[in-house]
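Novice: The following comprises the amino acid sequence and a computationally predicted model.
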Amino acid sequence: RQKAGIYIAAWLALMMIYAAALYTNNAPIDDAVRASIANLLPDALLGLIVLRLPSFVRWSDDHRRFFAAHLGFLIAFVVAALAGWIVMIGVDSMLFMHRLAFHIPWKIIPFWAIYDILIYGSLAGIAYALQNAQELREQADRAAKAEALRARASLEAMRSQLNPHFILNTFHALVGLVRREPAIAESALERLGDLLRYSLRIQRDGIDEVPLREERAFVESYLDLERLRLGDRLNVSIETPEPTLECLVPTFALQILVENAVRHAIALRASGGFLRIRAGEADGRLRVMVLDEGNGDSTGERSEGSRIGLRLLQERLAALYGGNAKLTLRSIEGGTCADLELPARRVPEDEA
C-alpha cells in the first residue's frame, strides 16, 4: 500500500510539472492539465505491469533470455503507450470538443517513443533494484536465523553426546573393555574425543555446512560408541557414493536423524535392528536417507531432546535454503525412513 502511494504521488508530481511547463508556454490551464493527463496516464498504467516483470523474468536467469524478453516487453510497452496516447487524444476531443478525432501527430511520435523507452528503462531498473534489496534483506534474515539455529543445534548435539546416560553407558562399557580388550577401549576413547572435537570446532568456528564426508565420519564415531552399548543388536550399512561426499549438508543433520533412529527404533527391541544410510545425487539435488528396520516407530513418540533436534533441523533447513530443502519422516515396511533433500552444492575450489 505504501509503495502504491509513492507510485501514484510520483506520477501526479510528474503530471503537475508537465502541466506547469505547458502553462508557462501560454497554454490555458485546463488545456495544460488535460494534455498532461493524456500524455502521461498511459505510461503510468502500463508502468504497473513493468513493475511486476521481475516476478516473471528474473535477473539470475540466462542473460540472453533476460535481454531478449525485455526487448520484447519494451517494444510492446512503446506500442501500447503510443496507442494509449492516441486513444486519450481521441477521448479528450470527444469530451471537450464534442467531436471524435484520432489525430496522429507523426512528427513527435519518435520523441514520444524515446520518452517511453526511458520510462520503461527507469521503471524496470527501479523494479529490479527493489527486488534485489528485498532478496538481500531476506538473505540477511536467513543468515542471522541460520547462525542462531546453528549455535542451538551445536549445543543440542553436544548435550546429546554429553547426555549422562550416554556417557555412563559408554564408560561402563569401557571399564570392562580396559582389562579384556584394551585396544578396543583405546579406540572407543578416541572416538569419543572425535565427537567432542568436531562439536567444539563447529561451535567455535560458527560453521553452518560441512561436506557430507565430515558428517559421515562424525556419525561413524557416534555409531561406534553406540555399539559398545548395543553390541550386535546394531547393524549398520552406509552407502554414500564418492561424488556425494563433497556435497554440503547442515552440520549435525545426519547425526540427528541417525540418533533418532537408534534411540526410538533399534534400541527399543531386544533383537535390535538394521540401520541403513544412503545418499544420492540427481538433477542438482542431494538426497540423504536414514532407514531403520527395527520395527519401532521413530516417527511417533520421541524424547524431548529428539523432538528439539528434529525441529531445529527443520528450522535450519528453512533458514539456510528457504523453501529449497525438505525433511520428511515416513513409515515403511518394517521401519521408518527419514528423507532429507536439499540442493547439491560443493565448496568452491578456491575455498577448498
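Specialist: Everything's here; your move.
Novice: rest of the way, CA atoms for contacts and neighbours
Specialist: Will do.
Novice: Show me where this protein has its helices.
Specialist: Assigned by DSSP state H, the chain shows helices spanning 2-24, 29-52, 63-96, 109-161, 164-180, 182-205, 212-230, 253-261, 304-321.
Novice: what packs against the fifth one?
Specialist: Here helix 164-180 touches helix 182-205, helix 212-230, going by 3 or more Cα pairs under 8 Å, 6 or more residues apart in numbering; DSSP states H and E.
Novice: mind checking which of the ones you listed is nearest L268?
Specialist: helix 212-230 (10.3 Å; Cα to Cα).
Novice: what packs against that closest one?
Specialist: Using 3+ Cα pairs under 8 Å, 6+ apart, the elements in contact with helix 212-230 are helix 164-180, helix 182-205, strand 248-250, helix 253-261.
Novice: Show me which residues of it are buried.
Specialist: Applying a neighbour-count criterion of 16 or more other Cα atoms under 10 Å, one finds 212-216, 218-230 buried in helix 212-230.
Novice: That helix to helix 164-180, inter-axis angle?
Specialist: Angle of helix 212-230 versus helix 164-180, following axes from the mean of the first three to the mean of the last three Cα atoms, to 10 degrees, is 70 degrees.
Novice: List the contacts of helix 212-230.
Specialist: 169-170, 173-174, 188, 191-192, 194-195, 198, 233-234, 244-249, 251-255, 258, 267, 272 (Cα atoms under 8 Å, 6 or more residues apart in numbering).
Novice: Please compare the first structure with the one that follows:
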Amino acid sequence: MTTTKSSLLSPMWRLYIAAWLGYMLVVALVNQADTLVAGQFNPHLLWRSFISLAPSAGMLALLWPLSGWFDRRAVTGARRFAIHVVAALAFATYAHTVLIVTQKPPSHPLSWHIWPFLYNVMSYAVVAGVFHVVRANAAAQRQALAAQQAQTLLVAAELGALRSKLNPHFLFNTLHSIIALTQRNPQAAETALFQFSNMLRYVLDTERAGIDRVTLDAEFDFVRDYLELESLRLGARLQVEWDLDPTLGDCLVPALTLQPLVENSIKHAFNPFTRTGLLRIESRREPDTGLLRVTVRDDGPGAAPATIAASPGLGIRTIGRRLDLDYAGRAALRIDSRPGAGFAACVTLPTTP
C-alpha cells in the first residue's frame, strides 16, 4: 500500500509552522512580563495566553498560502486589493473581539477601540506585504533563472550550428584541393589522402566525443597536418614560420579555431599567385592581461576593412561568432589588414576555461 506525504510535512512547512509557534511563545511571554519581573510566573497563565493567540496567529499564517493562491490564479489589481481589505477587516474585528472579551475597557472606550483595531489592520498589512514581496522576489529569480537557462541553451544550439557549418566547410575545401592535386601529381594526391585521413580522424573524434575544447598543441598538430597537405600542392611557394611559446601548449582552445584562419591565408595569399609567400604562426601570452594570443599572418595582398566585412566567406565569420558565444566577451578575433600590407588574424582568449 502506498502512502502520500502531505505538503504540510515538507521541511518548508515545518519551518513555517515552527516560526509562528515561536512568535506566539514570544508574545505570550511578553504578555506575562509583569509576572516574570515580580517573580510570580504562572505556567497556567502563560499557556492560556499562548492558546488565546492561536486563532489570530493562525489567520495571519494563512496569508502565505493565500498569497500563493493569488499567484496561481493570477489574481491581481483591484480584486486582490478587495480580498485583502475584507480579510484585514475580518482579522482586526476578530482580534479586537478577543481583546474585549479578555480585558476590561478603560475609562475612554472609544480610543480603546480605535487604536487596537487600526494596529491589527496594520499588522495584517505588514505580514501580507512581506509575503507578497517574498513571492514576487522568488518569481523574479525563477524568471531570471529560466531566462538564463534559455540563453544557455540558445548559445549551445548556435555553437553547435556554427560547428556543424564549419566541419563540412573544411571537408569540402580540403577534398577540393586533393582533387585538384590528382590531375597534376597522382602520387602526391595519394600521400595527401593519407594526410587527410589523419585530419579527418581529429575532426570525427572531437565531434563524436562532444569535445569542444582541445589543447593548443593538439590544434597546432592539426594545422601542421593541414599545411603538409597544402604543401604537396603548393610546393616551394608555401613557406611557414612557427614562433610558439612552449609553455602555452596545454592551454585549451575551441577545436578547429586556427585551421580556418590558416586556410584563409592559403586561399587569398598563396592560391592566386606563383610567387613564394610566407605564412607566420605565433603564440604568445600577453604581458598585461595574461591572455593567450595566437596570430596567423601572411605577406599576401591584404584587403581593406570594408572588403573583409563584405566577404561572403564562412571561416573567419564563424570563428569570431564562436568566440563571442563561447567566452561571453572574454575572447576575440581581430583582423589587421590593408591593401598591399598582408593579412593578420589574431585570436585572444583566456588561458583557463
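Specialist: That came in fine, so what should we check first? A quick note: this is a predicted structure, and the numbers were derived from the prediction, not measured.
Novice: Tell me how they score on TM after superposing.
Specialist: Overlay of the two chains. TM-score (TM-score structural alignment, normalised by the length of structure 1): 0.59; 258 aligned residues with a Cα RMSD of 4.1 Å.
Novice: if we can go back for a sec, may I see the helices of structure 1 organised as CSV, with distance to G296 of structure 1 added?
Specialist: Putting these into CSV (distance: least, Cα to Cα, whole Å) gives the following:
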stretch, distance to G296 of structure 1
helix 2-24, 54
helix 29-52, 51
helix 63-96, 52
helix 109-161, 21
helix 164-180, 20
helix 182-205, 26
helix 212-230, 15
helix 253-261, 9
helix 304-321, 15
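Novice: Quickly compare those and say which is most buried.
Specialist: helix 253-261 (a mean of 23; mean count of other Cα atoms under 10 Å).
Novice: how big's the offset between that helix and structure 2?
Specialist: In the superposition against structure 2, helix 253-261 of structure 1 averages 0.7 Å from its aligned positions (mean Cα distance after the TM-score superposition for structure 1).
Novice: Onto which residues of structure 2 does that helix map?
Specialist: Residues 257-265 of structure 2 are the counterpart of helix 253-261 of structure 1, counting by TM-score structural alignment.
Novice: Likewise for stretch 154-161 of structure 1?
Specialist: Residues 167-174 of structure 2 are where stretch 154-161 of structure 1 lands when matched by TM-score structural alignment.
Novice: for stretch 69-84 of structure 1, same thing?
Specialist: Under TM-score structural alignment, there's no match for stretch 69-84 of structure 1.
Novice: on that earlier part again, neighbouring contacts of the match of stretch 154-161 of structure 1?
Specialist: So stretch 167-174 of structure 2 is contacted by F196, L200, V203, P260, L314, G315 (Cα under 8 Å, 6+ apart).
Novice: superposed on structure 1, where does it end up, distance-wise?
Specialist: Stretch 167-174 of structure 2 sits 1.4 Å off on average (mean Cα distance after the TM-score superposition for structure 1).
Novice: picking up where we left off before, roughly how far is the match of helix 253-261 of structure 1 from the heart of the chain?
Specialist: 30 Å (Cα atoms, centre = their mean, to the nearest Å).
Novice: Quick one: residues in contact with that stretch.
Specialist: So stretch 257-265 of structure 2 is contacted by 170, 219-220, 222-223, 226, 279, 296-298, 300, 315-316, 319, 343, 345 (Cα under 8 Å, 6+ apart).
Novice: how about a cut-off of 7 Å?
Specialist: Contacts to stretch 257-265 of structure 2, defined as Cα atoms under 7 Å, 6 or more residues apart in numbering, come from residues V223, V296, D298, G315, I316, I319, A345.
Novice: how far away is the counterpart of the fifth one in structure 1 from E215 of structure 1?
Specialist: Across the two structures, I316 of structure 2 finds its equivalent in L310 of structure 1, going by TM-score structural alignment. When Cα to Cα, to the nearest Å is the yardstick, L310 of structure 1 and E215 of structure 1 sit 16 Å from each other.
Novice: ok, for A44 of structure 1, nearest residue in space, not its chain neighbours?
Specialist: Among residues not flanking A44 of structure 1 along the chain, W11 sits closest, at 6.7 Å (Cα to Cα, 6 or more residues apart in numbering).
Novice: repeat for D298 of structure 2
Specialist: Nearest residue to D298 of structure 2 in three dimensions, chain neighbours excluded: L279, at 4.6 Å (Cα to Cα, 6+ apart).
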